[in-house]
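S.K.: Dropping a prediction and its sequence here:
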Amino acid sequence: MAAADVGWRVGELADLAGLTVRTLHHYDDIGLLRPERTPAGHRVYLREHVERLYRISVLRRFGTPLEEIGRALDEPGWAIDDALRQHLATLEDEVLRTERLLHRLSDVRAAPVEDGTSQAPDGGGVGDVGVCRRLLSVLEDTAVARTEPLRRIAVLVYDDLARAHEYLVRVFGLEPGPVRRDRAGTVVQAEVRTVDGLVMLHPVAPRWGLASPASLGAATGMLVITVQDVDAHHSGVLARGGTVTYAPTDQPYGVREYGATGPEGEPWSFWTPLAP
């Protein structure tokens, strides 16, 4: 008789679900997923247990705590919107703390130590004590103050937002964000995204001194995007019809970089940090 006809033993279900037996035991111990028991005391999971495990796994993938999952599955009044809102707030705080720590550690690694010397590339040398002191001070507090600037949002001005959005997604490989239109169907704002943030596409606005590089014939700024493999990204941009201004080149400031022009002639740069 097939396992589905009589239920799954804990080891069978663990293999099917990609979990460990210990995880399923823990779910049982805390009352999150309690299977049937054979006369000999062995755990047996029926279809309804598998369906509940699926819902548990979905919520766990969102990072929902186990106690919150239990309420989600057992309390009729539980609302997923409230849980997601709370989880988003928690994740936002964790991301900000992680970014703060990343910046501080980068500063520690790059800055000269107290006696005016720099840390040796191999991690040794007379600067070790100074570096360790700064590391300890960095780790003391990564909290973000309520009045502290949190995130930067890049804003690029274009004559044709719809075309710019399509180009940046198709050619440069940025993730598409929302495209917002007015009642007449004209795109009035759009977004593209990288893993760590977003780029807002803004229409020309003479009132605020915002003009497209296409009309100016020049740009007053540019975006630099970090990618995992700059040579592969360069090849992809060329294959998708992009215009490259210079090929991937190892730069003296520690990156391998190439340049390209965007949909209205503005400069972009893509790079990958070189190995130390």
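M.R.: On my side now, so go ahead. Numbers count the residues shown, from 1 in each chain.
S.K.: from here on, contacts and neighbour counts on C-alpha atoms
M.R.: OK.
S.K.: Now name the helix or strand holding residue 91.
M.R.: helix 80-110 (DSSP states H and E).
S.K.: elements contacting that helix?
M.R.: On a contact count with 3 or more C-alpha pairs under 8 Å, 6 or more residues apart in numbering; DSSP states H and E, helix 80-110 meets helix 128-140.
S.K.: Report the next helix or strand after the helix it packs on in sequence order.
M.R.: With elements assigned by DSSP H and E, the helix or strand that comes after helix 128-140 is strand 154-158.
S.K.: quick one, strands of this structure?
M.R.: Taking DSSP state E to define them, one finds strands in the chain at 8-9, 36-37, 43-45, 154-158, 175-181, 187-194, 197-203, 223-226, 243-250, 255-261, 267-273.
S.K.: circling back to that earlier point, pull out the buried residues from the helix holding residue 91.
M.R.: Going by neighbour count (16 or more other C-alpha atoms under 10 Å), the buried part of helix 80-110 is 83, 87, 96, 100, 101, 104, 105, 108, 109.
S.K.: For these, could you give me TSV that also reports distance to residue 187?
M.R.: Below are the buried residues of helix 80-110 laid out as TSV (distance: C-alpha to C-alpha, whole Å):
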residue	distance to residue 187
83	33
87	32
96	31
100	35
101	38
104	40
105	41
108	44
109	45
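S.K.: second one coming, line it up with the first:
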Amino acid sequence: MVWRVSLGNEKLKIGELAELTNVTKRTIDYYTNMGLLKAERSASNYRYYDRSSIERIELIEQRKKQGKSLDEIKREIISKYSEEVDILELRLKIKHLDEDVAKVISKLQEFDDVKPEDIKKSLSKESISLIQSLLVLLNNT
């Protein structure tokens, strides 16, 4: 069972993390060496863990109780991380597309006589592809 404490962005030493999560320092070291946990090293070679390590250890211990091997848990964690990265990349692309649309709207408001090539120059290739796809979909409905 993990104790819920307010740590903010505070970094934890391995002993502190072990105490908070009720696992041994040796277990944390093993999980770190396996790649299940990430530690930052200080200039004095101390390992520091961030708050997400508490939740990660809780997840690992829960999956172990369900009978999963550490290799299976590692694959699950890596898969989840990949999905999170994909989602972040998609959000970034959407943000860029939103910025492109805002540029188009701004151009349209500036000029009464807007030339399509002026708009096209201000858009990314992804935005142009998206607009073309939307036009195709709208024409097919």
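M.R.: That came through fine. Source: prediction; values computed, not measured.
S.K.: Superposed, what's their TM-score?
M.R.: TM-score for the superposed chains, counting by TM-score structural alignment, normalised by the length of the second structure: 0.48, backed by 77 aligned residues with a C-alpha RMSD of 2.5 Å.
S.K.: In a strand, residue 48 of the second structure, correct?
M.R.: Yes. Under DSSP: H, G, I helix; E, B strand; the rest coil, residue 48 of the second structure sits within a strand.
S.K.: Look up how far residue 100 of the second structure lies from it.
M.R.: 41 Å (C-alpha to C-alpha, to the nearest Å).
S.K.: now do residue 57 of the second structure
M.R.: 42 Å.
S.K.: Tell me which of those two has more neighbours.
M.R.: Higher neighbour count among residue 57 of the second structure and residue 100: residue 57, with 22 against 19, using other C-alpha atoms under 10 Å.
S.K.: Apart from its chain neighbours, what residue comes closest to residue 13 of the first structure?
M.R.: Closest residue in space to residue 13 of the first structure, ignoring its immediate chain neighbours: residue 45 at 7.6 Å, by C-alpha to C-alpha, 6 or more residues apart in numbering.
S.K.: sorry, back to before: as CSV, the strands of the first structure with distance to residue 61 of the first structure and mean neighbour count would be great.
M.R.: Formatted as CSV, the strands of the first structure follow (distance: least, C-alpha to C-alpha, whole Å; neighbours: other C-alpha atoms under 10 Å):
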stretch, distance to residue 61 of the first structure, mean neighbour count
strand 8-9, 23, 19
strand 36-37, 26, 14
strand 43-45, 22, 21
strand 154-158, 30, 19
strand 175-181, 21, 15
strand 187-194, 21, 18
strand 197-203, 21, 19
strand 223-226, 27, 14
strand 243-250, 37, 16
strand 255-261, 34, 20
strand 267-273, 30, 20
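S.K.: And the next helix or strand past the lengthiest helix in the second structure?
M.R.: Assignment by DSSP state H gives helix 70-110 as the longest helix of the second structure. For helix 70-110 of the second structure, the succeeding helix or strand toward the C-terminus, using DSSP H and E, is helix 116-122.
S.K.: list the buried ones in stretch 3-14 of the first structure?
M.R.: So for stretch 3-14 of the first structure, counting by 16+ other C-alpha under 10 Å, buried means 7, 8, 9, 10, 11, 13, 14.
S.K.: related to what we said a few turns ago, kindly indicate which of the buried residues of helix 80-110 of the first structure lies nearest residue 188 of the first structure.
M.R.: residue 96 (29.8 Å; C-alpha to C-alpha).
S.K.: Residue 58 of the first structure: neighbour count?
M.R.: Neighbours of residue 58 of the first structure (other C-alpha under 10 Å): 13.
S.K.: ugh, wrong one, residue 134 of the second structure
M.R.: Residue 134 of the second structure is flanked by 12 other residues according to other C-alpha under 10 Å.
S.K.: and if you look at residue 233 of the first structure?
M.R.: 19.
S.K.: State the distance from it to residue 272 of the first structure.
M.R.: 10 Å.
S.K.: next one: residue 84 of the first structure
M.R.: 34 Å.
S.K.: Repeat that for residue 234 of the first structure.
M.R.: 11 Å.
S.K.: Next: residue 14 of the first structure.
M.R.: To residue 272 of the first structure, residue 14 of the first structure is 40 Å away according to C-alpha to C-alpha.
S.K.: Could you do residue 49 of the first structure as well?
M.R.: Residue 49 of the first structure is 47 Å from residue 272 of the first structure, by C-alpha to C-alpha.
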